[in-house]
Each structure stands twice: as structure tokens, then as C-alpha cells.
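Trainee: Have a look at this prediction, sequence included:
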Amino acid sequence: MSPIRYKQLDVFAARHGGGNPLGVVIDAQGWSDERMQRFAHWTNLVETTFLLPARAEGADYRARIFTPSKEIPFAGHPTIGSAHAALDAGLITPDAAGVVWQECGAGVLPILVEGTGPARELFVQAPKATVVGDASKGGECLSSVLYGVALGALQPACVEGGRRWWVAEFADEAALRGWRPDHATIRKLAVATDTLGLCVFARTAEGLAVRAFPAGVGIVEDPASGAANGLIAAYVATHDHTGALAKGYVVSQGREVGHDARIIIRIDGGHVWVGGRTNTIIDGVVDWRDA
């Protein structure tokens, strides 16, 4: 049996160890759903992805994304990390426009490749996002979580696009970074509204500071959230389309949990691109056998 290649990555990192970890099984053809899920549970990473030959027309490869407990259709850092791994493994090459096409549960998504080597940055076009509820839909749970918080210009909303999150703007960066939320109530909010949880953000000199609490999938705080930042960007682009953030900005995330993520947002013609740099931390093979 040929060795099965495996990489462990640091996605959206401003420095090594500052981003969101991701496991990628490069050669997952022939793996059953149960085998993938069992391996993802064992890695105990936020997500683990499995690369396969494409099935959809126009796609260069296919990525399946698993949390430790279930498969999900889309997430930002697994998408960027999977493309990084596929490029490094020689599975794909960008087209003349510098784009690779990844098939996942959210469809076939373009990923723009800029630069080479350690300086390479990848940008995924986030799925189209729509507002599916205002603050009133969050009920007492949302009101309780945000009680006493000075909110910013944009009102809280539930936004969907590949994933579904509550988003809320804080008026002050220092208040955002020092906030100690009620995680149990965020969990209740996520369950009651069928969302991942709550993302909060505040404006900074570079763009936004973001914190994400995906209690709906059992995570207290996420250090780097590509999909969530795509939803925030879409919400900002729709409701603040003439402001300083209208064409894009830089996100700082994860410092409150010992990380240092740098996520780059571009907004172009109504499309949101989410990107940044990825570091390969572990590059080897995996020996994972069926029970």
C-alpha cells in the first residue's frame, strides 16, 4: 500500500502558531465516510480535510471537511488550507488567471493564488451571504448575551452563506478584546436559532478586530474564522458600502486565546474574498487503518 500523505497546517497566521490548525489527508481516495470521521475525531482539530479527485465539472479537486463530530459543507480556513496542501503536493496548478477551483459541499469555489513559497497568499470567494434575521429573531438569548455592551453602527443580525452566524458590532475595540461572554447562553442562542453561534467585531486602524464563539459546534472561541469573516464582510459591504471598510480591510483575530491571526478581506463588485497566508508545520504520512 502506498503511503498516505498528511500535512498539518497553520492557516491565516501572522506568525507561526498564530493561526488556526488544520489537518489535511492528501490521498483520501478509497476512504469511507466512517474512516474519515474516525480520523477527524482522533486528530481533535477544529477541522480535518480529505482531498479527493473532483466530481463536479470545472473543479480541480474535491475537499471534504470534517469536525471531530460531523462533516460540514464549507468553512474558510479548511478551504484555504486544503488549497495550500493541494498546491504543495503537486495535485493542482493555477490556471492562466492564477485561480484554482475547489469542489466542496458549498459548490465549486474559485481560489485566487498570489505569490509563491512562504509569501504565498490564497483568497477564496466566499459563498453569497444573506441576512436571514434581525436582532428580534435572537430573542432573550441574544439580548442577554449582549446586555450592557455598547454596540456599534451596524445592528446585530443573523447572516447565512455557507454557514449561519449571528454577528454584532461593538463600539470599541478595547471592550471587544476584554469582553467575557456568557458561553452557556451563546450555546442556547446557537441551538435555538440553528446557527454556529456569535461573532463580534469592532473597527480598528487596519480594519476589524473579530472574536468568534461557535458554541453550536462545541467550540468556546475560534482563533481564525474564514467563513465567519466572509459573512461579516458581506454584511458590512451591504450596510456600509461607502465607508472605510467598503473595499476591504485586514482582520485581527485570536489574540484573546493566545493566537495571532491575520485575515485579509477584499470586497469587489459585490463579491467577498477571504484570504491570507498558510504555514506547513508537519509534512509526513499517516497510517490509519480500519478497525
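Mentor: Arrived safely.

Trainee: all contacts plus neighbour counts: C-alpha atoms, from now on.
Mentor: OK.

Trainee: Could you give the number of residues near residue 136?
Mentor: 11 (other Cα atoms under 10 Å).

Trainee: same thing with residue 92?
Mentor: Neighbours of residue 92 (other Cα under 10 Å): 16.

Trainee: Enumerate every residue touching it.
Mentor: Residue 92 makes contacts with 60, 61, 86, 100, as judged by Cα atoms under 8 Å, 6 or more residues apart in numbering.

Trainee: one more time with 7 Å, if that's ok
Mentor: With contacts defined as Cα atoms under 7 Å, 6 or more residues apart in numbering, residue 92 is in contact with 60, 86.

Trainee: Check residue 260 too.
Mentor: Counting by Cα under 7 Å, 6+ apart, residue 260 has contacts 13, 14, 15, 18, 19, 253, 254.

Trainee: 8 Å instead?
Mentor: By Cα under 8 Å, 6+ apart, the residues touching residue 260 are 13, 14, 15, 17, 18, 19, 223, 252, 253, 254.

Trainee: From residue 208, how far off is residue 264?
Mentor: Using Cα to Cα, to the nearest Å, residue 264 is found at 10 Å from residue 208.

Trainee: hey, what's in contact with both of the two?
Mentor: Joint contacts of residue 264 and residue 208 (Cα under 8 Å, 6+ apart) are 249, 250, 251.

Trainee: try this one side by side with the last:
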Amino acid sequence: MLPFRQVDVFSAEPWLGNPLAVVHDADALTDDQMAAFARWTNLSETTFLCAPTDPRADYRVRIWTTGGELPFAGHPTIGSAHAWLEAGGEPRGEVVVQECGAGLVDVRRSPRLGFAAPPPRRSGPVEPDLRARVVRGLGISHAAVEDMAWVDNGPGWVGVDLGTAQAVVDVTPDLAAFTDLKVCVLGRWDDQSAEDLGTDIEVRAFYADGSDFGEDPVTGSANAGLAQWLIGMGALPDSYVARQGSVIGRDGRVHVEAVDGEVWVSGDAVTRISGTVDL
């Protein structure tokens, strides 16, 4: 039996964030065991905490979806750091240092848990044929797209700027056209709406693997990639709050801040289930 937690990430209010399954002391588990449990939880990600192999790291995390392992993902980083600290983990320094497939990721603890966005694996313009597929998959017109770029920091995201938050809320994806796309979209609320809602930006993230389609409740990696792209272009301010999940009954809040050229993505994390699991 191994210690287990299920953490609600990017929300302090119950059941409004993105749930993450976390298995502690997972060094002895095989890839097949991890994959099977990730499929069984049927969450967007399940993580397994292991001893670090890099002496600079405080712990190592392996991040699994129902379809395979990821080198990096955002809400699993915050949720895993929360679970590790709650279980008694003591970082060596001011920040928690996570080891994952993408390398070392710093996780700060104040004012809330947040990770330093890893360098993009792919950035820049989207190829014309892929751009056309993304437009079809989102069910929008080419004219509706203000900008589009690769914002891939591990999962494979393409970012789309739709200008306004309402345009983001109004997206109705064409499931048949989505195939194997991973697309995150962003738009801005006007000043009055931002004040009323307590958020500046609306984000949605869609993914497909050819046989399955989903909308992610709240996505740290997508928000990180979008921020690196658009803050760097001057199209977003250095500090803002993004909302995600409102269309599917969630209400996640992602706090984004650029400091000395580095993007930090932060959010609340609360354990909702704890116990043991027999793997």
C-alpha cells in the first residue's frame, strides 16, 4: 500500500479546479503499473513521486495521462509539490526543485505555489496546413484569429489568440475535425467584466488523440506557454489572472507573473482525498 492524495489544483474552492492523483513513494512501480493506474483514475494526469536522480532536485515526478507519459505539465507540477510538502517534504533551499522529464523546474511556495515556466520546446509560427486544421477544429473562421503560434513546453500546445474573452467562451469545437490537435485559446475581458469576474483573461484548452477528445479544466502548461508567447510580444501585461474551465462547470484561477524575463505560473492547491492505494 502506498500513500495517495487527490489534489484540487488552481482553486481554493472545492471542486472548481483540476483534480490530480498523486502516488507517493513510487520508485518500485513499473511503467506498466503507472500507466494502468493513470488509465484507471481517468483524470487528465496522475503523478508518481520518486527519489530524485539529480542531486540538485528535491524529488522526481513522473507525469502520466490516460494515454502515456508527459515530460512536463503545469497542474501536476503544482499539485505534486503540494502533496510532497504536505507529506513532510523539506526543500533544500528557498524554492522546491522538481525533477521531471523536461529537466529541473523551480517551484516557489509564496504567495502561493507556482512554477517557473520551462523553456519552450517549440515556438514560432504555425505551418499553414496545421493552422487551417486548428481553425477547422475550433469551428471558427480564419478572420477570428488574431494570432497563432507554437507554445509547446512538453504537451505539444498550439496557442491561439482570439482577442476577446467572449470569443473564447463562444468556441464550439468541431470534434470530427480535431483529430490529434492540442490547442489552447485566449482572450481578454474588458475592464468592467474583469473587475466583476476577478479575472483579466479567459483561457480554454482542447486536446485529442485521434480516438478521444476533451477540454482540460485548468491547464498550467498551456497558460505558461501562452504567457511566454504573448507577454514576450507585449500583447499581455507582465502580471494578470486567467480564468479557465468556466464553460465546463469549473472556475480555475491561474496567476501569471513575468519577473526579469521569467514567467511564473501560480495557483492554489488543496488536498481533497487522502489515504493509501494498493498497486
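Mentor: Structure's in. What do you need? As the structure is a computational prediction, the values presented were derived from the model and not from experiment.

Trainee: Give the buried residues for stretch 96-110 of structure 2.
Mentor: Neighbour counts over stretch 96-110 of structure 2 (16 or more other Cα atoms under 10 Å) mark 96, 97, 98, 99, 100, 104, 105, 106, 107, 108, 109 as buried.

Trainee: corresponding residue for the fourth one in structure 1?
Mentor: Alignment note: residue 99 of structure 2 maps to residue 103 in structure 1; criterion TM-score structural alignment.

Trainee: wait, doesn't residue 226 of structure 2 sit right on residue 153?
Mentor: No. Taking contacts as Cα atoms under 8 Å, residue 226 of structure 2 lies outside contact range of residue 153: 10.2 Å.

Trainee: which of those two has more neighbours?
Mentor: Between residue 226 of structure 2 and residue 153, counting by other Cα under 10 Å, residue 226 is the more crowded of the two (26 against 23).

Trainee: ok, that one to residue 176 of structure 2 distance?
Mentor: Taking Cα to Cα, one finds residue 226 of structure 2 at 25 Å from residue 176 of structure 2.

Trainee: Kindly report the same for residue 83 of structure 2.
Mentor: Taking Cα to Cα, one finds residue 83 of structure 2 at 38 Å from residue 176 of structure 2.

Trainee: Mind checking which of the two has more residues around it?
Mentor: When neighbours are counted by other Cα under 10 Å, residue 83 of structure 2 and residue 176 differ, and residue 83 comes out ahead with 26 against 11.

Trainee: check contacts around the more buried one.
Mentor: Counting by Cα under 8 Å, 6+ apart, residue 83 of structure 2 has contacts 5, 7, 22, 271.

Trainee: That one falls within a strand, correct?
Mentor: No. Residue 83 of structure 2 is assigned helix when assessed by DSSP: H, G, I helix; E, B strand; the rest coil, not a strand.

Trainee: Aligned against structure 1, show me the partner of it.
Mentor: Aligned partner of residue 83 of structure 2 by TM-score structural alignment: residue 85.

Trainee: Please report how far its match lies from residue 160 of structure 1.
Mentor: 27 Å.

Trainee: what does residue 15 of structure 1 give?
Mentor: Residue 15 of structure 1 is 30 Å from residue 160 of structure 1, where distance means Cα to Cα.

Trainee: can you check residue 14 of structure 1 too?
Mentor: Separation of residue 14 of structure 1 from residue 160 of structure 1 (Cα to Cα): 27 Å.

Trainee: now swap in residue 104 of structure 1 and tell me
Mentor: 17 Å.

Trainee: can you pull the buried residues of the strand of greatest length in structure 1?
Mentor: Ranked by residue count, the top strand of structure 1 under DSSP state E comes out as strand 271-286. Within strand 271-286 of structure 1, the residues that count as buried by 16+ other Cα under 10 Å are 271, 272, 273, 274, 275, 276, 277, 278, 279, 280.

Trainee: so what corresponds to the first one in structure 2?
Mentor: Aligned by TM-score structural alignment, residue 271 of structure 1 pairs with residue 262 of structure 2.

Trainee: Isn't that match up against residue 118?
Mentor: No. With contacts counted by Cα under 8 Å, residue 262 of structure 2 stays clear of residue 118, the gap being 9.1 Å.

Trainee: quick one: which of the buried residues of strand 271-286 of structure 1 is nearest to residue 32 of structure 1?
Mentor: residue 280 (26.0 Å; Cα to Cα).

Trainee: That closest one -> structure 2?
Mentor: Using TM-score structural alignment, residue 280 of structure 1 sits opposite residue 271 in structure 2.

Trainee: Name the nearest residue to the aligned partner of residue 226 of structure 2 in structure 1, ignoring sequence neighbours.
Mentor: The equivalent of residue 226 of structure 2 in structure 1 is residue 232 (alignment by TM-score structural alignment). Excluding the flanking residues, the one nearest residue 232 of structure 1 by Cα to Cα, 6 or more residues apart in numbering is residue 167, at 6.8 Å.
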